[in-house]
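# Could you look at this predicted model? Sequence included:
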Amino acid sequence: MEVIPVGFVEPEEEWEEETKLIHGGEYRDDQVGSIVTPIFVSVIYRYPEGNIYGYKYSRNSSPTIEALEKKVAYVEKGKDAVAFSSGMAAISSMLISMLRPGDKLVTTRDIYGTSYEMMTKLLGGFGIKVDEKAIGEKVLERIDKNTKVVFVETISNPLLIVPPIDEIAKVAEEVGAKLIVDNTFATPINFLPLEKGAYAVVHSASKYLAGHNDVLGGVMASNDTNYTIAVRNTRRLLGGIPDPQQVYFIIRGMKTLHVRVERQNKTALEIAKFLSEHPKVEKVHYPCLPDHPSYPIAKRLLKGCGGVVSFEVKGNGMDAIAVMKKVRVIQRTASLGGVESIITHPATMTHHTVPDDVRRELGIKDNLLRLSVGLESVQDLIEDLDRALKAI
């Protein structure tokens, strides 16, 4: 009988991504023989004599948390990763670790509403210069020699703009800036930012990585271990460590990430095509449709366009809300990436903190709805949408 050594599973070089997602980073031992990483709930650990980096206090780390971090690093093709209690804890800790008063941060106007609010209000209040004038590839024009950090999303929220991340990474490197990519919408199945020159990648793990709408969490990865050490220390100081139970759910969810995302890619494209031909729909936003402005970039960079489709209802904001209230299979709430399909009204939900004039400039209209495709039957989802649209 094979003896399983105590410790974390390091993937073999020839393993494909699906195998790494399941086995990479798992904590296993030869005494109990469990193949699933345990939930280490101990807050304190016996002080590791002679090793200041061992487990001591759970605000620093634990074996469960380290297992997730190793899994994320393997899948994102990074050298190290850091886990957090939420995606916003990850993003804020990453930026706080890099920026000081007077530094310049370049981002886009079409990022997640809470990210936008945190950067413009919180970081701006600390004396950090936040340039958020650009949308999509126009961010290239905002990067200059004074730029310290560039922050973009692989697929923006909610209009699904895909910036040319490889070009942005090149320009950022030329001026000595660091590119951070929020890869939540794309997932590592559809895109690997670090392979295209990004300095670091971040996820709201509550979404596709965990995948079941039952846990909060965030993760980041980078090839610069000095940076991940600094981010890990910021996490210790700010207290953004995830609970081990949270981490267990994310680890479990990542094991099915590949099959879920492949299915959601396919379903979302089918629904996008259906909506684009519906008489009650004015416009569909999905980067794998040829009429989307990011279609050429998406085809060049992405393996798939993800599970989110946004569309504008013919009518006003009240008509859009009426459609949202009429669906029966699809759930009305403000998240995405889970096995249940979710519909959201960005103007009053995810982006309500974004000023009206900024929303209008971005094209986030009152009649816009965002659909996160789950794992239900595509036919059931299409019938649910059709029934709701026909009711207005």
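Received it, and whenever you're ready, just let me know what you need.
# make it CA atoms for all contacts and neighbour counts henceforth
OK.
# What's the local residue count around the residue nearest to V308 when sequence neighbours are not counted?
Spatial nearest neighbour of V308, excluding adjacent residues (C-alpha to C-alpha, 6 or more residues apart in numbering): S372 at 4.5 Å. Other residues near S372 come to 24 when the count uses other C-alpha atoms under 10 Å.
# can you confirm L209 is in a helix?
No. According to DSSP: H, G, I helix; E, B strand; the rest coil, L209 belongs to no helix; its state is coil.
# Next, work out how far apart it and I250 are.
Noted for L209: a distance of 6 Å to I250, by C-alpha to C-alpha, to the nearest Å.
# Now do the helices in the stretch 1-150 of the chain.
17-23, 63-76, 87-98, 113-117, 124-125 (DSSP state H, counting those that start in this stretch).
# closest one to V219 among the ones you listed?
V219 sits nearest to helix 87-98 of all the helices of the stretch 1-150 of the chain, at 6.2 Å, using C-alpha to C-alpha.
# Residues contacting that closest one, please?
The contact list for helix 87-98, computed with C-alpha atoms under 8 Å, 6 or more residues apart in numbering, reads 83-84, 114-115, 118, 149, 202-206, 216-220, 230-231, 234-235, 240.
# Check the offset of it from the chain's centre.
Centroid separation for helix 87-98 versus its chain: 13 Å, with C-alpha atoms, centre = their mean, to the nearest Å.
# Take this one as well and set it beside the first:
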Amino acid sequence: MRNNHNDKPQWQPATMTIHGGKQRDEHGALVAPLYQTATFAFSNTAQGSARFAGEEAGYIYSRLGNPTTDELEARIAQLEGYPAGAACATGMGAVSAAMLAFLEQGDHVVVADAIYGCSFALFSHLFAKFGISVDFVDMTNADNVAAAMRSNTKMVFIETPANPHLKIIDIAAVSEIAHRQQARVIVDNTFMTPLLQRPREQGADIVIHSATKYLNGHGDVVAGLICGSAEDIELIKMTTLKDMGATMSPHDAWLILRGLKTLDVRMERHCNNAMRVAAYLQQHQMVRSIYYPGLAEHPAQRLMGTQMHGPGAVIAFELDGDIATARQVLDSLELITIAVSLGDAETLIQHPASMTHSPYTPEARAKAGISDTLVRISVGLEAVEDIIADLEQAFTKAQQLKTIEQTEQTEQQGEPLTYG
């Protein structure tokens, strides 16, 4: 048998990423074994019946529980400061399972107006089919949340920093408003990780992650995680996760456990690199505006040291030009990869309006401030000098093309007539 050694509250987060939730293997394996099995054998029919009836602890089927995923759930729960966790097949599986477990026809949800595109599609399209109403509001002003609350509001959903342009929401202020009506607050903490932001300390009831991103950190897993009270997580596991089947595979859980061991050192490098890239972008003539919590003028500064313990490594910036300019810059990059994820070792860049946030209507994009020239970059672990050099050569090419196009337009128009 494997003995559980989960309760180590004295450890620092950097230690917890390595040792949190660790279970002692009967054979002395240092690395958590991978239980790559779909089902578990019973000693006899009585044992099988007892486990299905909940009269005996033990594993039945990996959709219902697995030692490898159990260890990951314990580790992420400890990192976020919650009693329990649930492992999901995808980040959207985590969003869906965490929300739908507590909602029914006739309920109302308040959602931040700037969130991941597929989360927006879930709330704006699918929820309507089930009679769940949703209001999208600018939560940077907590008064907007108070104004949107109804007697049937059951949940408030937040992303902070918001995808894609890093809006910052005061979790404590929103939680205080939501809890007046016993509404649950769910926070997507993907951009920050538990090392840079712990929403429970600000009043959040449930925290979710796309574990695909920083928690895994290697771009080879699609997964999600949920943290909450033991009662809430049990309900999620026994309803939406079990019956909709959005559970994580043991192999993916094993890969994330491996990735978590380097989370602390990776986040330090990610953030340091991002600060230097942001400083470079801030002074470049092709950048009209920049959104990054690490910059002194960003609204997040008022929450640094309280809600946030670091700026993260995602930067959004508006280019001086049009959508063709944005495409030209991205297409000219040689080192930086055009891809829609974040948190990988590689620096990734994307165009939200036509990629991650394409599910938004043009009107919703305008309301959320997602313009055609907005670019999002996830700063990776490469030498920062090389990241900046690649951006510089791409900007130079775009500027040169713009100059050529302007010259051609002038030539096509011809020299203006002069009269003597």
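Okay, I see it. Keep in mind it's a predicted model, so treat the numbers as computed, not measured.
# TM between them?
Remark: TM-score between the superposed chains equals 0.95 [TM-score structural alignment, normalised by the length of structure 1]; 386 aligned residues with a C-alpha RMSD of 1.5 Å.
# G245 of structure 2 -> structure 1?
In structure 1, G245 of structure 2 lines up with G239, judged by TM-score structural alignment.
# you'd agree that match is up against R59?
Yes. At 6.5 Å, G239 of structure 1 counts as touching R59 under the criterion of C-alpha atoms under 8 Å.
# circling back: what's near enough to touch the match of G245 of structure 2?
R59.
# ok, back up a step: mind listing which of the contacts of helix 87-98 of structure 1 are in helices?
Using DSSP state H, the members of the contacts of helix 87-98 of structure 1 that fall in helices are T114, S115, A230, V231, T234, R235.
# Contact partners for A391 of structure 1?
Applying C-alpha under 8 Å, 6+ apart, the residues near A391 of structure 1 are V323, K326.
# and if we set it to 10 Å?
K280, D319, A322, V323, K326, L385 (C-alpha atoms under 10 Å, 6 or more residues apart in numbering).
# Show me what A89 of structure 1 lines up with in structure 2.
With TM-score structural alignment as the criterion, A89 of structure 1 matches G93.
# Over to L257 of structure 1?
L257 of structure 1 maps onto L263 of structure 2 when the alignment is built from TM-score structural alignment.
# ok, that match - contacts?
Residues counted as contacts of L263 of structure 2 (C-alpha under 10 Å, 6+ apart) are P13, A14, T17, I18, T193, P194, L195, Y214, L215, N216, G217.
# helix or strand for the nearest residue to the last one once chain neighbours are set aside, which one?
When the adjacent residues along the chain are set aside, G217 of structure 2 lies closest to D344, with 4.8 Å between them (C-alpha to C-alpha, 6+ apart). Assigned by DSSP states H and E, D344 of structure 2 falls within no helix or strand.
# D344 of structure 2 matches what in structure 1?
Per TM-score structural alignment, D344 of structure 2 is aligned with G338.
# do L30 of structure 2 as well
Checking TM-score structural alignment: L30 of structure 2 goes with I35.
# ok, G125 of structure 1 - how many residues close by?
If we define neighbours as other C-alpha under 10 Å, then G125 of structure 1 has 12 of them.
# Any quick PyMOL command for the buried ones out of the contacts of helix 87-98 of structure 1?
To isolate the buried members of the contacts of helix 87-98 of structure 1 in PyMOL, using 16 or more other C-alpha atoms under 10 Å:
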select buried, resi 83+84+149+202+203+204+205+206+216+217+218+219+220+230+231+234+235+240
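# Take the contacts of helix 87-98 of structure 1 and keep only those in strands.
Among these, DSSP state E puts A83, F84, V149, V202, H203, S204, G218, V219, M220 in strands.
# picking that back up, hang on, the residue nearest to V308 of structure 1 packs against Y286?
No. S372 of structure 1 lies out of contact with Y286 (C-alpha atoms under 10 Å); the separation is 11.6 Å.
# on that earlier part again, residue in structure 2 paired with the residue nearest to V308 of structure 1?
Using TM-score structural alignment, S372 of structure 1 sits opposite S378 in structure 2.
# Cross-check the contact I'm expecting between its match and L342.
Yes. Using C-alpha under 10 Å, S378 of structure 2 makes contact with L342 at a distance of 5.3 Å.
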